[in-house]
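S.K.: Next comes the sequence, and after it the predicted model I'd like to discuss.
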Amino acid sequence: MDVLITGAGGVVGGAILEHLGEDPAYSFTCLDTDPLPDRETVVADVTDYEAIRPAFEGHDAVVHLALVPGTGGASDRGLGWSDPLAANLRGINNVYEAAVEADLDSIVFASSNHAVGMVEVRNAPEIYTSDAGVTADETEPHRPDSAYGLTKSYGEDLGRLAAEAHDVRFYGLRIGACRGPEYDHPYGDAERGVDDGTVERGSDEYDEQVARMKGLWHSRRDLAHLVECCLRDDTVEWDHFYGVSANDRRWLDDLDHARETVGYEPQDDGEEWSSPPE
């Protein structure tokens, strides 16, 4: 299968290539604004349709990860808008349009937990415990917690339009918390804060970050597996799935749906960790 990955140089792209990049079942082409070492890379910006359009020819699927720098934050609850956020929407439109024009079979979109993030915001910190009783399953409507979350909701809705109006399958992955290799564990955010000097190990802030990650963590191998499940599927018209591992205290909970629909079988559980790695 020939797969184009936009924004392949990021954390999620790295996880996909780390776990699937040498699989002979796949031939990956990377698209990014900078070339990736040791990978065939189309150097282009997704906001430039004419620049990216030729890269879609000859591919079976696209995994759309590209994000305009500086627009990934979800802590701002303001209702303002910005040119970079608008550029993200333009990039989504361009990728989907190119996929349809090139007659690709499927689009896999890196959505986010922030598309339903108000579930967490309105129930934190109690939601970080295993007995909180608050969950969001696959029927949860969009509840974006920020303008960033709103762009992810838009990407899902545009994907549904593409699927229902055109002959392309669409998979929206509401990714929880996937981190780079050094912090690929449920203590990752807290330990990164320690390394940055912004969090003290053993503090309430440290403990809360660990509790949150034990519910939201998506290990790199589980993320790559979910992407592969979507790439291999040929039954879905359009759907969305939560990008989380099999965490016991997860509040994003559609694992039965993902398992039955695309065969997702995550291997990791944040509860199996009682301390950061040595």
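M.R.: Thanks, I have the structure now. Computed from a predicted structure; not experimentally measured.
S.K.: can we go C-alpha only for contacts and neighbour counts from here?
M.R.: Will do.
S.K.: tell me which strands and helices the host helix or strand of L173 is in contact with?
M.R.: Per DSSP states H and E, L173 falls inside strand 169-175. Under the contact definition 3 or more C-alpha pairs under 8 Å, 6 or more residues apart in numbering; DSSP states H and E, strand 169-175 sits against strand 106-112, helix 147-165, strand 238-243.
S.K.: Isn't A136 up against L252?
M.R.: Yes - here A136 reaches L252: they are 5.1 Å apart, a contact under C-alpha atoms under 8 Å.
S.K.: So for these two, which sits in the more crowded spot?
M.R.: Per other C-alpha atoms under 10 Å, whichever of A136 and L252 has more neighbours is L252, with 28 against 17.
S.K.: for the stretch 51-200 of the chain, what spans make up the helices?
M.R.: 83-101, 118-123, 147-165, 188-196 (DSSP state H, counting those that start in this stretch).
S.K.: Would you tell me which one of those helices is buried the most?
M.R.: helix 147-165 (a mean of 21; mean count of other C-alpha atoms under 10 Å).
S.K.: For that helix, name the packing helices and strands.
M.R.: helix 83-101, strand 106-112, strand 169-175, strand 238-243.
S.K.: Any idea which of the ones you listed gets closest to G10?
M.R.: strand 106-112 (11.6 Å; C-alpha to C-alpha).
S.K.: Tabulate the helices and strands packed on strand 169-175 (CSV), appending distance to A211.
M.R.: Formatted as CSV, those follow (distance: least, C-alpha to C-alpha, whole Å):
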stretch, distance to A211
strand 106-112, 19
helix 147-165, 22
strand 238-243, 17
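S.K.: quick one on the thing from earlier: distance from the strand holding L173 to the middle of the chain?
M.R.: 8 Å (C-alpha atoms, centre = their mean, to the nearest Å).
S.K.: what's the answer for stretch 2-16, then?
M.R.: 11 Å.
S.K.: about what we covered before: buried stuff in the strand holding L173?
M.R.: Residues of strand 169-175 classed as buried by neighbour count (16 or more other C-alpha atoms under 10 Å): R169, F170, Y171, G172, L173, R174, I175.
S.K.: for the residues you listed, which one is nearest R160?
M.R.: So of the buried residues of strand 169-175, ranked by how close each gets to R160 (C-alpha to C-alpha), first place is F170, at 6.8 Å.
S.K.: residues contacting the closest one?
M.R.: S106, I107, V108, F109, G159, R160, A162, A163, V236, E237, W238, D239 (C-alpha atoms under 8 Å, 6 or more residues apart in numbering).
S.K.: and the first one, how many residues sit next to it?
M.R.: Other residues within reach of S106, judged by other C-alpha under 10 Å, total 29.
S.K.: and here's the other structure:
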Amino acid sequence: MTVLLTGAHGTVGTAVTAASAYDHVLLDREPAPDELGDGSPHPHRDRETVVADVGADDAVGDLTDAMTERGVAAVVHLAGDPTVSATYESVERNNVRGTRNVLEAASRAGVGTVVFASSNHVVGMYETEHAPALYAPGQGEESPTVDHRSPVRPDSDYGASKAAGEAWCRLYAEREGIGCYALRIGSVRDPAFDHPFGDAERAVARGDCERGDDDYERAVARMRCTWLSRRDCAALVDACLDDGTDGAETDTSGRNPNTVAGGAFEVFYGVSDNPNGWFDLAHARERVGYEPTDSGNAMSEPPI
């Protein structure tokens, strides 16, 4: 199966291509840079890139051509502005319009499956309300467990734009029959910081804190809850692609019974097996067989 990967050269995109079982057509706004954000060589620097801007006014035609010319059967849609503090103007163009453009192109090209990079910030207000107590082991009865049925509570324009993307995924599952899987991704990092101490060590490298101070310990505590390792990220994406290939959950007519047009629509949380976390993994385990390999509690000290 040929899979188109939008936003391919970002942190999540390189995680997917590093460990996925699928071959990917890479699409991004620009060719791959020489280095990742952590200074390591970019793994896509010698690979062909389909250069396209998903938020452009004429993007639907360009994306449709890219999909049909390459026989694309599934899309992993990562492109967009990933910044939580992004302006409304940016997320409206790059996230909302960009996601709708990708879905419309997928429909025109006859693509059967779309895996959409949503975000934990779709429900980020739960964290805002309960942090930092939320990060502690044995959170207590008042701390929430957030699952796919929990009300949407975005914490930013960015979070709201990802909620809008989920709504468009639902529409295209209902109206066009595309199997859409929205992944509310936690904390994925470049290889040098791909561990539970990653954000804290990155802050040390920037000079924002020192090892062992309060800011460092809080960053570690949060990352133990929200970390999605690079190999677990690829495994979750592949689990959704595998499910789409298998036809998802269907009735005797081959249609998904939960949508009008028969397309699957699912929301999963993209985190590793983090015992301290508040995001539900049971639904992804039961529905698509996601079994994370890594755990936020697996390390007691940073890999220095």
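M.R.: Received it, and whenever you're ready, just let me know what you need. Predicted, not measured: the structure shown is a model, and the values here were computed from it.
S.K.: Superposing both, give me the TM-score.
M.R.: Superposed pair, TM-score by TM-score structural alignment, normalised by the length of structure 1: 0.93. Supporting alignment: 266 aligned residues with a C-alpha RMSD of 1.3 Å.
S.K.: Which among the helices and strands packed on helix 147-165 of structure 1 is found nearest to F28 of structure 1?
M.R.: strand 106-112 (13.8 Å).
S.K.: Distance check, the equivalent of I175 of structure 1 over in structure 2 against L236 of structure 2.
M.R.: When structure 2 is aligned by TM-score structural alignment, I175 of structure 1 is paired with I185. Distance, I185 of structure 2 to L236 of structure 2, using C-alpha to C-alpha, to the nearest Å: 10 Å.
S.K.: which neighbours do those two share?
M.R.: G270.
S.K.: Name the residue closest to the centre of structure 2, please.
M.R.: Geometric centre of structure 2, nearest residue: A117, 3.3 Å, by C-alpha atoms, centre = their mean.
S.K.: Show the contacting residues for the aligned residue in structure 1 for it.
M.R.: The alignment partner of A117 of structure 2 in structure 1, by TM-score structural alignment, is A110. Contacts of A110 of structure 1 were listed using C-alpha under 8 Å, 6+ apart, and they are V63, H64, L65, G172, L173, R174, I175.
S.K.: go again using 6 Å as the cut-off
M.R.: Each residue near A110 of structure 1 by C-alpha atoms under 6 Å, 6 or more residues apart in numbering is listed here: L65, L173.
S.K.: before we move on, what about S111 of structure 1?
M.R.: K152, G172, L173, R174.
S.K.: wait, isn't the third one in contact with F241?
M.R.: What it means is L173 of structure 1. Yes - using C-alpha atoms under 6 Å, L173 of structure 1 is in contact with F241, at 5.1 Å.
S.K.: Can you get me a residue count around the aligned partner of D269 of structure 1 in structure 2?
M.R.: In structure 2, the residue matched to D269 of structure 1 (TM-score structural alignment) is S295. Applying other C-alpha under 10 Å, we find 21 residues neighbouring S295 of structure 2.
S.K.: Relative to G177 of structure 2, how far out is S295 of structure 2?
M.R.: Taken as C-alpha to C-alpha, the span from S295 of structure 2 to G177 of structure 2 is 35 Å.
S.K.: same question, H121 of structure 2
M.R.: 27 Å.
S.K.: ok, now R29 of structure 2?
M.R.: 28 Å.
S.K.: which of these two has more neighbours?
M.R.: G177 (24 against 18).
S.K.: Go ahead and confirm A219 of structure 2 touches R202.
M.R.: No - the criterion here is C-alpha under 6 Å, and A219 of structure 2 misses it with R202 at 9.9 Å.
S.K.: Closest one of the contacts of S111 of structure 1 to A258 of structure 1?
M.R.: For the contacts of S111 of structure 1, the nearest to A258 of structure 1 is L173 (10.5 Å; C-alpha to C-alpha).
S.K.: Against A147 of structure 1, how distant is the closest one?
M.R.: 18 Å.
S.K.: Can you find the partner of A162 of structure 1 in structure 2?
M.R.: Checking TM-score structural alignment: A162 of structure 1 goes with Y172.
S.K.: Now for the residue nearest to its match when sequence neighbours are not counted, how many residues are close by?
M.R.: Once flanking residues are discounted, Y172 of structure 2 sits nearest to I178: 6.0 Å by C-alpha to C-alpha, 6 or more residues apart in numbering. Neighbour count of I178 of structure 2, defined by other C-alpha under 10 Å: 27.
S.K.: could you pull out the strands for structure 2?
M.R.: 2-6, 23-28, 50-51, 74-77, 113-119, 179-185, 265-270 (DSSP state E).
S.K.: okay if I get the ones you listed as a markdown table plus distance to N101 of structure 2?
M.R.: Listed next are the strands of structure 2 as a markdown table, based on distance: least, C-alpha to C-alpha, whole Å:
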| stretch | distance to N101 of structure 2 |
| --- | --- |
| strand 2-6 | 12 |
| strand 23-28 | 14 |
| strand 50-51 | 15 |
| strand 74-77 | 11 |
| strand 113-119 | 12 |
| strand 179-185 | 14 |
| strand 265-270 | 18 |
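S.K.: right, so of those strands, which gets closest to T87 of structure 2?
M.R.: strand 113-119 (16.4 Å).
S.K.: After superposing, tell me the mean distance of that closest one to structure 1.
M.R.: In the superposition against structure 1, strand 113-119 of structure 2 averages 0.4 Å from its aligned positions (mean C-alpha distance after the TM-score superposition for structure 1).
S.K.: Just want the angle from that strand to strand 179-185.
M.R.: 20 degrees (axes from the mean of the first three to the mean of the last three C-alpha atoms, to 10 degrees).
S.K.: Now do the contacts for the residue mapped onto D145 of structure 1 from structure 2.
M.R.: Matched across to structure 2, D145 of structure 1 falls on D155, judged by TM-score structural alignment. By C-alpha under 6 Å, 6+ apart, the residues touching D155 of structure 2 are H121, G124, M125.
S.K.: Without its sequence neighbours, what residue ends up closest to the first one?
M.R.: Using C-alpha to C-alpha, 6+ apart and skipping the chain neighbours, the partner closest in space to H121 of structure 2 is G159 (4.6 Å).
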